[in-house]
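Trainee: Below: sequence and its predicted model.
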Amino acid sequence: MRAPSGAAGRPREVPAVPVPVPPPDAGSALTRRRSVGLIVLVLAVVAALGGSQLVGVGVMGRAAATAVPLPPAVGSCLQIAEDDSATVVSCAEPHAGELAMTWRAGVPPVAAGALVRYPHFSVTRPMSHPDIDTRCIGWAERYTGWDRYIARHDDDLWLAPQPLVAGRMVHAPLDEAVATLGWTGCAVVTGEPTYVGSVRDTAFAPRFGSTAARPDAVSVCLQVTGSGLDFTDCTAAHNTEMIGSVNLTQRMMAGRSVTLDRTADEVAAACRELAVERIGRADPTFGGQVEIVAESVWQRSLQDHKPTSSAWLIPDCLARVVGDGTVRRSLVEWGEQPLPLSPTR
């Protein structure tokens, strides 16, 4: 069948009908955008991790941690400020103490076998902890060699006086701390603000292998007069120094009486032997200027008159200046030098 023709006999034009085109898939576009974003993100991460290799450009510099200074060695001599910060100095110059124990930055000291809360290792905060302070005293005593001295002389009649020392917690100065974090330590101190030399192993006399000067402040001295006595360290004027005391702990631990089972001559001879050893000279009397006596001095400080009962007279071994003279230093390890009498006015 033929299509109808127009008047001129030409085929009649049929109007064009538009063919509907489906709209774009919104989900596919979103997926493509996400894919592109993921690729960009991956490329960014790779560039960050190895950008210099990818783009061929060297990146100068590297990250570096700031080192926190380590604590000084045990035995170091210290100047100690009022805030307990400590600076290492030579032991040949005046100093306030010596390190007996240390801890590095951020490590709290140990007390009673366990870590304790101790704010002291942040050096801008005050430091005090009773457990640590008590243990510091023990570390200070061990630094003087007292525990080793007792173990070696436990069976002796005489024991040397325990060195006069104390313990003090110290810390790094602020200019050695990083973000307020620095080392801490336990220092050995004496009754004097400063001294020269070292208190290490001063329980022994002579000390083994030590060439440092022996501080006078660790020894026990007395000013004895007719009316009484005053205990002092040996840097003050005095006429008597305690060379030894009877080993009461050993005697009581053995269940023995504290009264001596020696004759007076035996006790006096043992006292002189101790004086020869600790003073370091064959004649501990300095040619008669000092008398070495075994006498019950410390008990006189407990009552107004000398005890009359020999049952509890426990003697000390003493080096006493003859006459009215005084000295201002310890005779322990003094050796063959002349007696250091104080100048008289």
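Mentor: The structure has been received and is ready for your questions.

Trainee: Every contact and neighbour count from this point should use C-alpha atoms.
Mentor: Noted.

Trainee: Roughly how far does Leu54 sit from Ala47?
Mentor: As defined by Cα to Cα, to the nearest Å, Leu54 lies at a distance of 7 Å from Ala47.

Trainee: The structure to be compared is supplied as follows:
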Amino acid sequence: MRRRWLGGLVLVIALLAAVTVPVVVQGRRVVGQAQAQRFPDAPAAGTCLLDAGPAGQTRPQSLPLDGLIFGSCDGPIRGQVVGVLDAPQELVGSRRDPCFRAAATAAGLQYVGRRPTLPEAPRTDNVSWAPFLGFTITRIEPGEQARRGGQRWIACLATPHAGGVYTGRLDGVYTAERSLPAAFATCWAAQTGGSAGAVSGVDLDSTATLLPCDAPHGAELLAVARVGDRSLTSREEMRAGCAAMAAAMLRMSDPTAGGQLSVVLDPVSSDGASRPTDPWTLNCFVVATGDRQLTDSVVGWGERPLPLAG
């Protein structure tokens, strides 16, 4: 009987050892409270990207926040945050991307259907005018650890098509608030001359040699018209629409600035149309007359003396 009692005691001691020994083997107790890790907040709308590190040399559709430096837009910048959204996953890179819409709205445009345009833009059931937009969108996302921690925001960064460093702000450029930074404009060599004021080097059907808009150039693209049925609209109506669009975009009562500029309508002739009722696309731009050259974008320039050389 005593042997059974001793055997039972040995079994109990063994079981207690099996329970308590792992606790000892795991090491010392740590006294304290667990704290959640803090991650950087999304960059605020209206701030600008100052430095992107090695990523600044590429044009990705999205960048992680890690390593990016944001700050004031007063000096050289790489892009501007135009909105912060709740992680939309669809339509990345599309003009229906919520980030693209945020940029267009911040710039002062209003949506008519799916197309952002000026409130003053001429419009009929058959013709719609809209500014030619020179920005592209990059999505700034939380870093990998922040995503694992549950962060799901998207910061919308608007940058010029050509990338690089520039000065100026995009917000409000299609209102009276400010003029368009040259980095967001589209310019090329062209000039008018001769007794008839003929324009040379302006056919946008062919590949144009683009120039920086803050360097001497002859022409600047302003707007694009889309015509639903070309048989319902005359060339004269389209010229009048181009002139009205130029006046609204330059914020000038006279878009020729007293003859220093010429407003040019350039129909796209290589669009593959075969029927008189086919759609049509037309470009509207301005050219410095004579031997003059523009040295900045004239979008939003107003009634100030034009930025001319020569």
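Mentor: Right, received. Where do you want to start? Because the structure is predicted, anything quoted here is derived from the model rather than measured.

Trainee: TM-score for this pair?
Mentor: The TM-score (TM-score structural alignment, normalised by the length of the second structure) is 0.63; 260 aligned residues with a Cα RMSD of 4.5 Å.

Trainee: Looking at Leu54 and Ala47 of the first structure, which one has more neighbours?
Mentor: Neighbour tally, Leu54 of the first structure and Ala47, criterion other Cα atoms under 10 Å: the higher count belongs to Ala47, 14 against 11.

Trainee: Return the residues in contact with that one.
Mentor: Going by Cα atoms under 8 Å, 6 or more residues apart in numbering, Ala47 of the first structure touches Leu54.

Trainee: again with Ala257 of the second structure
Mentor: Neighbour list for Ala257 of the second structure: Leu306 [criterion: Cα under 8 Å, 6+ apart].

Trainee: 10 Å instead, please
Mentor: Counting by Cα atoms under 10 Å, 6 or more residues apart in numbering, Ala257 of the second structure makes contact with Ala247, Leu250, Ala288, Gly302, Glu303, Arg304, Pro305, Leu306.

Trainee: Now the fifth one: closest residue in space that isn't a chain neighbour?
Mentor: Right, the one you point to is Glu303 of the second structure. Taking Cα to Cα, 6 or more residues apart in numbering as the measure, Glu303 of the second structure lies nearest to Met252, with 5.9 Å between them; neighbours along the chain are not counted.

Trainee: and the one you found, what pairs with it in the first structure?
Mentor: Matched by TM-score structural alignment, Met252 of the second structure corresponds to Arg281 in the first structure.

Trainee: Trp334 is in contact with its match, correct?
Mentor: Yes. The pair Arg281 of the first structure / Trp334 is scored as a contact, 8.0 Å apart, by Cα atoms under 10 Å.

Trainee: Which of the contacts of Ala257 of the second structure fall within strands?
Mentor: Ala288 (DSSP state E).

Trainee: Drop the exposed ones from the contacts of Ala257 of the second structure and show what's left.
Mentor: Among the contacts of Ala257 of the second structure, those classed as buried by 16 or more other Cα atoms under 10 Å are Ala247, Leu250, Ala288, Gly302, Leu306.

Trainee: how much distance is there from the helix or strand in which Ser52 of the first structure is found to the middle of the chain?
Mentor: In the assignment (DSSP states H and E), Ser52 of the first structure maps to helix 26-55. Computed by Cα atoms, centre = their mean, to the nearest Å, the chain-centroid distance of helix 26-55 of the first structure equals 58 Å.

Trainee: The aligned partner of Cys234 of the first structure in the second structure and Glu144 of the second structure: what is the separation?
Mentor: In the second structure, the residue paired with Cys234 of the first structure is Cys213, using TM-score structural alignment. Noted for Cys213 of the second structure: a distance of 38 Å to Glu144 of the second structure, by Cα to Cα.

Trainee: same check, this time on Ala106 of the second structure
Mentor: In terms of Cα to Cα, Ala106 of the second structure sits 29 Å off from Glu144 of the second structure.

Trainee: the more surrounded of those two?
Mentor: Each of Ala106 of the second structure and Glu144 has its neighbours counted (other Cα under 10 Å); Ala106 has more, 20 against 12.

Trainee: The first structure: which residue goes with Ile6 of the second structure?
Mentor: Slight slip there: residue 6 of the second structure is Leu, not Ile. Match for Leu6 of the second structure (TM-score structural alignment): Ala29.

Trainee: residues contacting its match?
Mentor: Per Cα under 10 Å, 6+ apart, neighbours of Ala29 of the first structure: Ser35.

Trainee: before we move on, the earlier item: give me the buried positions along the helix holding Ser52 of the first structure.
Mentor: Buried-residue list, helix 26-55 of the first structure, by 16+ other Cα under 10 Å: Gly51.

Trainee: So what's the residue count around the match of Met252 of the second structure?
Mentor: Residue neighbour count, defined by other Cα under 10 Å, stands at 17 for Arg281 of the first structure.

Trainee: At which residues are the strands of the stretch 101-250 of the second structure located?
Mentor: 110-112, 115-117, 127-131, 135-141, 154-160, 187-188, 191-193, 198-200, 210-211, 219-227 (DSSP state E, counting those that start in this stretch).

Trainee: what's the most buried one of those strands?
Mentor: Per residue and on average, the most neighbours among the strands of the stretch 101-250 of the second structure fall to strand 154-160, with a mean of 27 (mean count of other Cα atoms under 10 Å).

Trainee: Which other helices and strands does that strand contact?
Mentor: strand 48-51, strand 62-64, strand 79-85, helix 98-106, strand 135-141 (3 or more Cα pairs under 10 Å, 6 or more residues apart in numbering; DSSP states H and E).
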